[in-house]
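S.K.: Here is my input; please provide its structure:
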Amino acid sequence: MDFRDDARLDSSQVESGGRRGIPGGGLAVGGGAAGIIALIVALVFGIDPGGIVGGSDPAPVGPGTDLAAKCKTGQDADQNEECRVVGVVNSIQDYWPTVVQGYQPAKTVMFSGQVNTACGAADASVGPFYCPADQKVYLDLSFFDELRTRFGAEGGPFAQAYVIGHEYGHHVQNLLGTNAKAQGDRQGAQSGSVRLELQADCYSGAWAKNAYKTGLFEKPFTQQDIQQALSAASAVGDDSIQERTQGRVNPDAFTHGTSAQRVKWFTTGYESGDPNRCDTFSGSI
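M.R.: Now for the predicted structure:
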């Protein structure tokens, strides 16, 4: 993934700050370490942590790193992780208005430790998520190290891009009213929750196919880039996570889809480049 050196970045779309190591916070769940790990990964690409994470009230995201001063061009994005996030967010939000009439931009908030959101107080262990109530994507960069070291993903810059694209897929769903299709249907192999998550994977693939047209990248993504996305998608399949953490697979508890499904739907979006091909709510998935 290579940005054009002279591409201009819009750092106003990303906030950087937050607070680290706040005492008293934690996940309001039980079941020991294995259960907590399973919940964390089940929420990795979730859309609403409200009611799941809690604890003492964290400080709101502060000014944090001055992204405007250091993230100005594509060259900065190639050399700095936070600037790369800015560049990916810019590209995603340049793409979606071309296919969704009335698209409204959503900010990304980079944080560490804990952060206040309109969906509740979020712990860094929840992983990246989208909050519909404030229409923001929340991202702790340490998650990507966990994805690679603990769950066997290949890692790499495009694994990050895939995850960010997925979260903005949830934003698109929120704008289109698709979230309502998953209400009251949060678990199971054919559940609305699984269909919602697979569609967000597909939307991420559709952006990836069209990202070069946004003018921020030097060239279309390579097969190596796409492999990083597929590796990340496979690592967070419900079956893979359950097998790793519980030693068995329980389809009735699925919330995000199997590894094969996540790979399939990202690939569907990427190969077609058409978000209209991402209808996971009709027929078999």
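S.K.: contacts and neighbour counts: CA atoms only from here.
M.R.: Noted.
S.K.: Could you tell me which residues make contact with Val85?
M.R.: Ala77, Ala161 (CA atoms under 8 Å, 6 or more residues apart in numbering).
S.K.: Any figure for the gap between it and Gly205?
M.R.: Separation of Val85 from Gly205 (CA to CA, to the nearest Å): 17 Å.
S.K.: Then Cys71?
M.R.: The spacing between Cys71 and Gly205, counted by CA to CA, is 25 Å.
S.K.: same question, Leu27
M.R.: Distance, Leu27 to Gly205, using CA to CA: 31 Å.
S.K.: who's more crowded, those two?
M.R.: The residue with more neighbours, out of Leu27 and Gly205, is Gly205; 32 against 17, by other CA atoms under 10 Å.
S.K.: Quick check, the more buried one in contact with Val263.
M.R.: No: Gly205 is beyond contact range of Val263, at 9.8 Å (criterion: CA atoms under 8 Å).
S.K.: Leaving out chain neighbours, which residue sits closest to Pro97?
M.R.: Sequence neighbours aside, Tyr103 is the residue nearest to Pro97 in space, at 5.1 Å (criterion: CA to CA, 6 or more residues apart in numbering).
S.K.: Look at that neighbour and tell me its secondary structure.
M.R.: Recorded secondary structure, Tyr103: coil (DSSP: H, G, I helix; E, B strand; the rest coil).
S.K.: The one helix or strand His170 maps to: which residues count as buried?
M.R.: Counting by DSSP states H and E, the element that carries His170 is helix 157-176. Neighbour-count burial for helix 157-176 flags 157-175 (criterion: 16 or more other CA atoms under 10 Å).
S.K.: again, but for stretch 105-120
M.R.: 105-117, 119-120.
S.K.: so how far is the strand or helix carrying Gly87 from its chain's centroid?
M.R.: Taking DSSP H and E as the criterion, Gly87 maps to helix 81-95. Remark: helix 81-95 is offset 13 Å from the chain centroid, using CA atoms, centre = their mean, to the nearest Å.
S.K.: structure for this one too, so we can compare:
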Amino acid sequence: MTFNEGIQIDTSTTRSSGGGGGGGRGIAIGGGVGGLIIMVVALFLGVDPGTVGLPQGGTGEYDSQGVQTPGFDLSQCKTAQDANTIDQCRVVATGNSVDAVWAQLMPDYTRPSVELFTGSVSTACGPATTEVGPFYCPGDQTAYFDTAFFEELTTQFGSSGGPLAKEYVVAHEFGHHVQDLKGDLGRAQQDPTGPEGGGVRTELQADCYAGVWAHYAAITKQESTGEPFLEPLTEKDIADALSAAASVGDDRIQESATGRVSPESWTHGSSAGRQYWFTEGYQTGQPDSCDTFSAQDLHQG
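M.R.: Down below sits the predicted model:
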């Protein structure tokens, strides 16, 4: 999807690499494709997935002398052209759009924070590296993104790419924030693994919430400019989003990594399930249609 000329990017709730919270406890929700495998291993070992793969205390990106380097310069993110050409600005602008949609759907909606990082970051849910992929931490109500993940989504995991593939990722993590506000996020830890477990149901609901955002994205106007955030979706846009959803299915990742599929260890859902629930949200535009916790059939394929 392309951002409309005339919109302005609001970076007021965004910070860039190096800042994260302290070493508090919590579970980071919605790790990216690299994180799926790491999180499964961590769950079996009984440790916090957020502490896997990063020495304690590490934040941000460091040069060869061990000196912390500056984060992304958010002053680059001002216009629609910036959002359409710079991945970091696309993340921020997409977050602006998602916020606007959910503010209309939820009267008590409050915006999450966004942190752009490179390499590693410290959060209220513990330290994490880029291998975990994008994630949401309820401890500081922040969605974390290393935009290097977008290239991995295409080159390593087979997504077709495209703007809506990237924007789907952002909307999914904001979906976890919606769950947090609704008091549903903790249900991920109830029977956290398995094809019908709380982890899968939580992730599929976030996919559905991403679809709800897509339903309204082209008709929701930015309050400050009166311009719709995004141009109307095309068939290719939807195909890109579905390709991204499929590429991060547990079954596809397990098959690629180990040559076998083990549903008992799933935490995010199958490719078919993730596509189904994004489509459900997109076609209905109704958050109530995203009740994966009551669904008898998660359409795992």
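S.K.: so what number do they get for TM-score?
M.R.: TM-score of the superposed chains, computed with TM-score structural alignment, normalised by the length of the first structure, equals 0.86; 264 aligned residues with a CA RMSD of 2.2 Å.
S.K.: What range does the helix holding His170 of the first structure cover in the second structure?
M.R.: Mapping helix 157-176 of the first structure onto the second structure (TM-score structural alignment) gives residues 163-182.
S.K.: With the first structure overlaid, how far apart is that stretch on average?
M.R.: With mean CA distance after the TM-score superposition for the first structure, stretch 163-182 of the second structure departs from the first structure by a mean of 0.6 Å once superposed.
S.K.: Give me the distance from that stretch to the chain's centre.
M.R.: Centroid separation for stretch 163-182 of the second structure versus its chain: 5 Å, with CA atoms, centre = their mean.
S.K.: Quick check: the farthest pair among the buried residues of stretch 105-120 of the first structure?
M.R.: Longest distance between any two of these is 25.5 Å, between Pro105 and Gly113; criterion CA to CA.
S.K.: hmm, back to that, list the buried residues in the helix holding Gly87 of the first structure.
M.R.: Applying a neighbour-count criterion of 16+ other CA under 10 Å, the buried positions in helix 81-95 of the first structure are 82-95.
S.K.: What span of the second structure is that helix aligned with?
M.R.: Using TM-score structural alignment, helix 81-95 of the first structure lines up with residues 87-101 of the second structure.
S.K.: what's the average per-residue distance for the matching stretch once overlaid on the first structure?
M.R.: With mean CA distance after the TM-score superposition for the first structure, stretch 87-101 of the second structure averages 1.0 Å from its match.
S.K.: How is the aligned residue in the second structure for Gln242 of the first structure assigned, secondary-structure-wise?
M.R.: In the second structure, the residue matched to Gln242 of the first structure (TM-score structural alignment) is Gln254. When classified by three-state DSSP, Gln254 of the second structure comes out as helix.
S.K.: number of nearby residues for the closest residue to Gln254 of the second structure other than its chain neighbours?
M.R.: Leaving out its chain neighbours, the residue that sits closest to Gln254 of the second structure by CA to CA, 6+ apart is Val261, at 5.5 Å. By other CA under 10 Å, the residues close to Val261 of the second structure number 16.
S.K.: where's Val261 of the second structure, which helix or strand?
M.R.: For Val261 of the second structure, there is no host helix or strand (DSSP H and E).
S.K.: I figured it hits Gly249, correct?
M.R.: No: with contacts counted by CA under 8 Å, Val261 of the second structure stays clear of Gly249, the gap being 10.9 Å.
S.K.: quick revisit: mind checking which of the buried residues of stretch 105-120 of the first structure land in strands?
M.R.: Using DSSP state E, the subset of these located in strands is Lys107, Thr108, Val109, Met110, Gln114, Val115, Asn116, Thr117, Gly120.
S.K.: and the third one, what pairs with it in the second structure?
M.R.: Using TM-score structural alignment to pair residues, one finds that Val109 of the first structure aligns to Glu115 in the second structure.
S.K.: got the contact list for the corresponding residue of the first structure for Gly285 of the second structure?
M.R.: The pairwise alignment with the first structure assigns Gly285 of the second structure to Gly273, based on TM-score structural alignment. By CA under 8 Å, 6+ apart, the residues touching Gly273 of the first structure are Gly205, Ala206, Trp207, Ala208, Lys209, Asn210.
S.K.: one step back: which residues touch the match of helix 157-176 of the first structure?
M.R.: By CA under 8 Å, 6+ apart, stretch 163-182 of the second structure touches 1-2, 29-30, 90-91, 94-95, 98, 109, 112, 134-136, 138, 141, 143, 150, 159, 185-186, 205-207, 209-211, 213, 237-238, 240-244.
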